[in-house]
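>>> the sequence and its predicted three-dimensional model are supplied below.
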Amino acid sequence: MKKISFKLIFAILCISIVPVIYSSLFLGALMDPYGKVSHLPVAVVASENNSVLKSIETNKLFDLKHETNTKAEKDLENGNVYAILKFDNEFNNDLHQFPVQHKHPTITMVTSEGLGYTTTKILKNTMTQFVAKANLELGQKIPILPTTNSPKLNNANILALKNVEKHPVKNNGTSLAPYFFSLTSFVGCIVISQFILQAISKKKVSLKKYWIIEFLIPFIISIVQVALLLGANHYFIKIQIDQPILIIPFFILVSATFISIIVALNKLIPGLGALIVLLLTMLQTSSSGGTYAIQLSGHLFKTINAFLPMTYSIDGFKKLISLNSTNLSHDSLILVGFFLVGQLILLLAYYKHEYRQTKKEISTNAK
């Protein structure tokens, strides 16, 4: 009776703090994204330094990486940077000669909404505000020519900011699709594990039957979930997908990985495993970089990010949905790694809870 009471109290306590943990993690991760813009990696392409670039560096506007144009374009494509700032070869000359030539020195900002719609908006707003402030300062410094045709340079927009969008997305829903495809797939696998497996699980079975019942059948059901989700998207939700064929096998890999991890934890630690899966869900919601770039979160969330399977499913879905990329090798290999870890844990669960118990019963009956 004491054991039952202790378990009941422990369960109630765990359930009671779920909202606290969930709110703390999610709100903590997104508490001040604008305050962490300086952590966003941005490539700089400039043939020579200039006063404007020095000001960006001094103000620590972004985490700048000086690169060649080719390297910068590749890094933006791969999501290693979130934008590129390009200064023309004539930028310095145009800046110095502006009182005479009136040619605006131009900064070109290349962004990719496919990497993060909200993150891109933050980058654009930050750069727009910086250019506005820089124009005020430059207008006060640049001398006005003593001619009747001279513009009032102290009130002029001297710098020009040009934006080039590399991977535009239709709306915020399209940008969030990689996150929600991942999250709903994970939740769907939890439902399969918690409810359907309870009805079909059997004791005292061989390893082969155990694997079929505990993993293969749930995995097949998860494929049905994937088919229904993609069908609903095609006919009703209508999120445009750049790689509609390739997303099918990748989605199946994601589902296999999720169901492998969830089932394994539930089987290895009955009861407590469900709480661990719930905690994993909360961590992935806050730390997988699905809504904002992970660089806009705190250090703890950035550290956790690399160890979450949804981090890599979201990255892969971004490439297939908005970035028109087929470079999935990195994400796929890591997901396969998570899948294999889940399979090893499931094997351990079999030998711990099924195989030993069966041998013990056989030995008892033989006596």
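Arrived safely.
>>> from now on I want contacts and neighbour counts done on CA atoms only, so please keep to that.
Fine.
>>> in three-state terms, label the residue sitting nearest the centre point of the chain for me.
What sits nearest the mean C-alpha location of the chain, by Cα atoms, centre = their mean, is residue 289, with 3.1 Å. Per DSSP: H, G, I helix; E, B strand; the rest coil, the secondary structure class of residue 289 is coil.
>>> my guess is residue 262 contacts residue 193, does it?
Yes. Contact criterion Cα atoms under 8 Å: residue 262 and residue 193 qualify, at 7.1 Å.
>>> neighbour count: these two, which is higher?
residue 262 (26 against 23; other Cα atoms under 10 Å).
>>> relative to residue 153, how far out is that one?
In this view, residue 262 and residue 153 are 64 Å apart by Cα to Cα, to the nearest Å.
>>> please point out which parts of the longest helix seen in the chain sit buried.
Ranked by residue count under DSSP state H, the longest helix found in the chain is helix 117-141. Of all the residues in helix 117-141, those buried under the rule 16 or more other Cα atoms under 10 Å are 117-120, 122-124, 126-127, 130-131, 134-136, 138-139.
>>> how far does it sit from the chain's center?
For helix 117-141, the gap between its own C-alpha mean and the chain's C-alpha mean amounts to 26 Å (Cα atoms, centre = their mean, to the nearest Å).
>>> for that helix, packing partners?
Applying 3 or more Cα pairs under 8 Å, 6 or more residues apart in numbering; DSSP states H and E, one finds that helix 117-141 makes contact with strand 160-165, helix 172-191.
>>> need the ones you listed in JSON lines (columns: distance to residue 310 and mean neighbour count).
Listed next are the helices and strands packed on helix 117-141 as JSON lines, based on distance: least, Cα to Cα, whole Å; neighbours: other Cα atoms under 10 Å:
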{"stretch": "strand 160-165", "distance to residue 310": "27", "mean neighbour count": "14"}
{"stretch": "helix 172-191", "distance to residue 310": "6", "mean neighbour count": "20"}
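>>> take a look at this one as well, against the first:
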Amino acid sequence: MVPQVAGIATEDDNVQMFASPVQDTGQTFNKLSQYRQSEAPYVLSIALFVGALLISFVVNFRKPEVLPTSGFQWFAGKFTVIASLAVAQAILLSLITVILGTPVASIFSLILFAIFVSITFVAIVQLFVSVLGLIGKFLAGTLILVQLQLTGGPLPIELLPAGVQGISPLLPMTYAIEGFKSVINLGQFDGGSILALFLFLVIFAAATLVYFLVTFSRKRDQFDETESVTA
């Protein structure tokens, strides 16, 4: 059968329909001026988690700096030290991000959120390392590798295989990335991400506190003997 093309109407409307059968009627709410704006949240989240793990190689998460009088004092002393380092690395990374020319809607908001994320991440690493030592460091490193692909960095979570999409909400970096996107591109804090990260912070810090309380009660005699000798 020979196609009959001579009879096709060639008015302007028909030609335009074939040339552009579909038109985009969407509205752009937040246009990114540079590619690095989309990558910065992912890179910052990874850097802060890796930095939290590196802190565990610099600071002994178990050995108290001074003889503790209680498990809470032991925990508070260690957490204060590593949290201070977490704040320092968050400020440094935020400033480097700005110096490298990444457009940031609010530098102040970026620094505040980075500090919050950094403290949350060191609280997570502290539990692993305090309880499990070298094995904990290995598990924390493994957790970083798991989060590389499942937290909406390289690919949106919606494009991940259906079988692993349910894991993403259980990973802290998922909320760190979402929070950084909001802070960097909009200059606003994402309430849902902050709440989720706060829950991670409270749960892991509380678990670490329980570990120190239990460990102190078991080693109370050793601490008392050491204190009496030094006195």
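All right, it came through fine. Since the structure is predicted, the reported quantities are computational estimates derived from the model, not experimental observations.
>>> TSV please, covering the helices and strands packed on helix 117-141 of structure 1 and showing distance to residue 349 of structure 1.
Putting these into TSV (distance: least, Cα to Cα, whole Å) gives the following:
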stretch	distance to residue 349 of structure 1
strand 160-165	50
helix 172-191	18
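>>> so residue 56 of structure 1 is in which element?
Assigning secondary structure by DSSP states H and E places residue 56 of structure 1 in helix 51-58.
>>> taking helix 117-141 as reference, get the angle to that helix.
With axes from the mean of the first three to the mean of the last three Cα atoms, to 10 degrees defining the directions, helix 51-58 of structure 1 sits at 130 degrees from helix 117-141.
>>> buried sites along the next helix or strand after helix 51-58 of structure 1?
Note on helix 51-58 of structure 1: by DSSP H and E, the next helix or strand toward the C-terminus is strand 63-66. Buried residues in strand 63-66 of structure 1, defined by neighbour count with 16+ other Cα under 10 Å: 63, 64.
>>> aligned to residue 68 of structure 2, what sits in structure 1?
Alignment note: residue 68 of structure 2 maps to residue 205 in structure 1; criterion TM-score structural alignment.
>>> hang on, its match packs against residue 353?
No. Using Cα under 8 Å, residue 205 of structure 1 makes no contact with residue 353, being 11.1 Å away.
>>> okay, now residue 150 of structure 1: neighbour count?
With other Cα under 10 Å as criterion, residue 150 of structure 1 counts 12.
>>> ok, now residue 311 of structure 1?
Counted with other Cα under 10 Å, the neighbours of residue 311 of structure 1 add up to 23.
>>> all helices of the stretch 1-150 of structure 1, in order?
Taking DSSP state H, counting those that start in this stretch as the criterion, the stretch 1-150 of structure 1 carries its helices at 2-16, 18-29, 51-58, 69-78, 91-96, 98-101, 117-141.
>>> likewise structure 2?
Counting by DSSP H, structure 2 has helices at residues 12-19, 36-58, 71-99, 107-132, 134-150, 162-165, 172-186, 191-230.
>>> re the thing from before, not counting sequence-adjacent ones, nearest residue to the residue nearest to the centre of structure 1?
Closest residue in space to residue 289 of structure 1, ignoring its immediate chain neighbours: residue 311 at 6.7 Å, by Cα to Cα, 6 or more residues apart in numbering.
>>> now check structure 2 for the residue matching the one you found.
Alignment note: residue 311 of structure 1 maps to residue 174 in structure 2; criterion TM-score structural alignment.
>>> show me what contacts that match?
For residue 174 of structure 2, the contact set (Cα atoms under 8 Å, 6 or more residues apart in numbering) comprises 147, 150, 151, 152, 168.
>>> let's have the residues you listed in JSON lines, adding distance to residue 226 of structure 2.
Listed next are those as JSON lines, based on distance: Cα to Cα, whole Å:
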{"residue": "147", "distance to residue 226 of structure 2": "43"}
{"residue": "150", "distance to residue 226 of structure 2": "48"}
{"residue": "151", "distance to residue 226 of structure 2": "47"}
{"residue": "152", "distance to residue 226 of structure 2": "50"}
{"residue": "168", "distance to residue 226 of structure 2": "47"}
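>>> for the residues you listed, work out which two are farthest apart.
147 and 152 (8.8 Å; Cα to Cα).
>>> related to what we said a few turns ago, angle of the longest helix of structure 1 against strand 160-165?
Orientation of helix 117-141 of structure 1 against strand 160-165 (the same axes, to 10 degrees) gives an angle of 170 degrees.
>>> next, the angle from helix 117-141 of structure 1 to helix 172-191.
Computed with the same axes, to 10 degrees, the direction of helix 117-141 of structure 1 lies at 150 degrees from that of helix 172-191.
>>> what is the neighbour count of residue 154 of structure 1?
Each residue near residue 154 of structure 1 was counted by other Cα under 10 Å, and the total is 17.
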